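In: just the structure for this:
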Amino acid sequence: MSIGNANSPEEDRPSTGDGPSIGRALQQARIRAGLTVDEVSTTTRVRIPIVHAIEQDDFTRCGGDVYARGHIRTLARAVGLDPAELIEQYDDAHGGRPAPTPAAPMFEAERIRPERQRPNWTAAMVAAIVAVIGFVGFTAFSGDDGAKKRPVAEGAATPQPAPKNTGSVKTLKPSPPASTAPEPSDSALAAAPKDMVTVVMSAMGGESWISAKDHNGRLLFDGMLADGDSKTFTDKESVDLVLGDAGVVKLFVNGKEIKDEFQPGQVERLTYSKDDPRPADAQAG
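Out: Purely as a prediction, here's the structure:
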């Protein structure tokens, strides 16, 4: 019995429109690039079973449309394809672009069990330096007042009180508190160690689930960053980040603000090193 004319499973897979399906296009591009599924998974951090499922046009393991679109975008960039065309093809087949949804519930399938966090000695050192600078400034400011209030020696003439100023006195009203999340102070950013990468993030206008790891893959933080809150992460080589809603997160890397314009509801995977502020390997989630 001859099997020379039998079709392979890939050839039997239906295509959409005039070109191959999304999974077929990703698989062909990966093969042309000489990459294995394991190598693509390592590069993109998309788990191997999900890569296999997407290449078979099975998006049920992605956890929803938002994550399916994010995985398609990440895999397309890894194998050299234009993500926009594949995302448009996916939206046409699944009822259009989904409305942004809170990222935290959708991440439950991929969240890693938190490890016991160790004391962040670098952050403590930065806080101590800032406190010392503030104390020195306060001491210098109050030194003149202390000199004026020295006790009078016994037998000396009692100093007369200064004449009262009869002019009008303007009362300075305190400025109203800012409505946005506080940014890291210049002194704190300047005091960051130069031989380490320091990442400071603040949530502005909403909350976002975030995950941070050091260069060894050890989990530094996994949880929600509430509106107005800030987190600081340091490592001697690199810090890997996953932002569930990158549109509300403001980033400072090694003392400089990252100006990337992320959209609300956009999932981002980022890696920063001590030589940045540009991301060494920014990948959309």
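In: every contact and neighbour count from this point should use C-alpha atoms.
Out: Noted.
In: isn't residue 187 up against residue 131?
Out: No: look at residue 187 against residue 131 with CA atoms under 8 Å: they stay out of range, at 10.3 Å.
In: can you spell out which helices and strands pack onto the longest helix along the chain?
Out: The helix spanning the most residues in the chain, taking DSSP state H as the definition, is helix 121-148. Counting by 3 or more CA pairs under 8 Å, 6 or more residues apart in numbering; DSSP states H and E, the packing neighbours recorded for helix 121-148 are helix 186-190, strand 230-235.
In: and those as a markdown table, adding mean neighbour count?
Out: Formatted as a markdown table, the helices and strands packed on helix 121-148 follow (neighbours: other CA atoms under 10 Å):
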| stretch | mean neighbour count |
| --- | --- |
| helix 186-190 | 15 |
| strand 230-235 | 20 |
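In: of these, which is nearest residue 32?
Out: Nearest to residue 32, of all these, is strand 230-235, at 36.6 Å by CA to CA.
In: compare with the first, here's sequence two:
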Amino acid sequence: MSELELHASETQAEPGPGAMLRMAREARGTTIAEVAAALKLSPRQIEAIESEDFSRLAGATFIRGFIRNYAKLLRIDAGPVLAALAENAALPHAELNAPMDVGVKMPTGSGRHGKGLLGATLLALLMLALALVLFFDVIDVGMFLKLQGSPMTSTQEGQPQVVQPLPQPVASPSPPMETSGEEKPVDSSEKPVVKPGAHQLIFTFDGSSWVEVKDAAGRTIFSQMNAKGTTQVVEGRPPFQLVVGNASLVRLQYNDQPVDLMPHTRVEVARLTLD
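Out: Down below sits the predicted model:
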């Protein structure tokens, strides 16, 4: 990659949570309508999430739940997406407005009764907010996917739903996924030893990027969202089929040779095969 291209890639803004989800969806070839059906949301809500127009959605707690479910549906790590949400996005806050005076005076009694009623109301609101936070931030929605029975439904468009993962295309039965795609720290003083018959891919991320790698048998040996400043080493048997999101911010080496992703990139997603 030339110095001009490196400079252009460094000046690009870090993608927000909506852009991360959109790139992962496009890399998987999934439409907005399919995502909306799986999450039991409307297409305009999915568009609002991807465009980060959070004013069209509910409060901050519900938005975090929507994004967590969306990331789980795409089978990517929700951590970097939620971190980008907290860093880049301004979330709306649900407003609790006191009812207007309708001219009916409530019995006051002594001052202590009024203070007690106010304290009980504030305590009830605090408990409600705590319950919402615990539900969306602590409970893993994956545990609900294992439950048997009919799927949950809701008549309110703004409530998050249990994720129903999209069916994955399977060409033929294959043995369990190899673990060679796990992150391996790269020591600058020595190169990782490559197994006999295997070839090595080294990804260096100058920005957040979703990457998927399949080996000669068509098995997915690496698939995840990668954070800025990290390096991933993937080993396997070629030919490799690669899908790289946000490709302009990714540097790739194949068998110690640099690979230019730009000729294979369309709408920030690179698709290529390495023999």
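In: report the TM-score for the pair.
Out: Once superposed, chain against chain, the TM-score is 0.34 (TM-score structural alignment, normalised by the length of the second structure); 115 aligned residues with a CA RMSD of 3.8 Å.
In: residue 124 of the second structure: how many residues sit nearby?
Out: Residues within reach of residue 124 of the second structure, counting by other CA atoms under 10 Å, total 12.
In: for residue 118 of the second structure, see how far away it is.
Out: 10 Å (CA to CA, to the nearest Å).
In: still on that earlier bit, tell me which of the helices and strands packed on helix 121-148 of the first structure approaches residue 48 of the first structure most closely.
Out: Closest of those to residue 48 of the first structure is strand 230-235, at 27.8 Å (criterion: CA to CA).
In: remind me what the closest one packs against, helices and strands.
Out: Applying 3+ CA pairs under 8 Å, 6+ apart, we find strand 230-235 of the first structure packed against helix 121-148, strand 197-203, strand 208-214.
In: relative to strand 230-235, how tilted is the first one?
Out: If I follow you right, that is helix 121-148 of the first structure. 120 degrees (axes from the mean of the first three to the mean of the last three CA atoms, to 10 degrees).
In: give me the buried positions along helix 121-148 of the first structure.
Out: Residues 122-123, 126, 129-130 are the ones in helix 121-148 of the first structure that count as buried (16 or more other CA atoms under 10 Å).
In: mind putting the residues you listed into a markdown table with distance to residue 270 of the first structure?
Out: What follows is the buried residues of helix 121-148 of the first structure, written out as a markdown table (distance: CA to CA, whole Å):
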| residue | distance to residue 270 of the first structure |
| --- | --- |
| 122 | 21 |
| 123 | 21 |
| 126 | 24 |
| 129 | 29 |
| 130 | 28 |
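In: closest one of the residues you listed to residue 210 of the first structure?
Out: residue 123 (18.5 Å).
In: to residue 27 of the first structure, which of the helices and strands packed on helix 121-148 of the first structure lies closest?
Out: strand 230-235 (35.9 Å).
In: ok, then the element right after that closest one?
Out: Next helix or strand after strand 230-235 of the first structure toward the C-terminus (DSSP states H and E): strand 238-243.
In: which helices and strands sit right next to that next one?
Out: Secondary elements touching strand 238-243 of the first structure (3+ CA pairs under 8 Å, 6+ apart): strand 197-203, strand 208-214, strand 268-273.
In: now the shortest one and strand 238-243, what's the angle there?
Out: Same thing as strand 268-273 of the first structure. Using the same axes, to 10 degrees: strand 268-273 of the first structure against strand 238-243 is 160 degrees.
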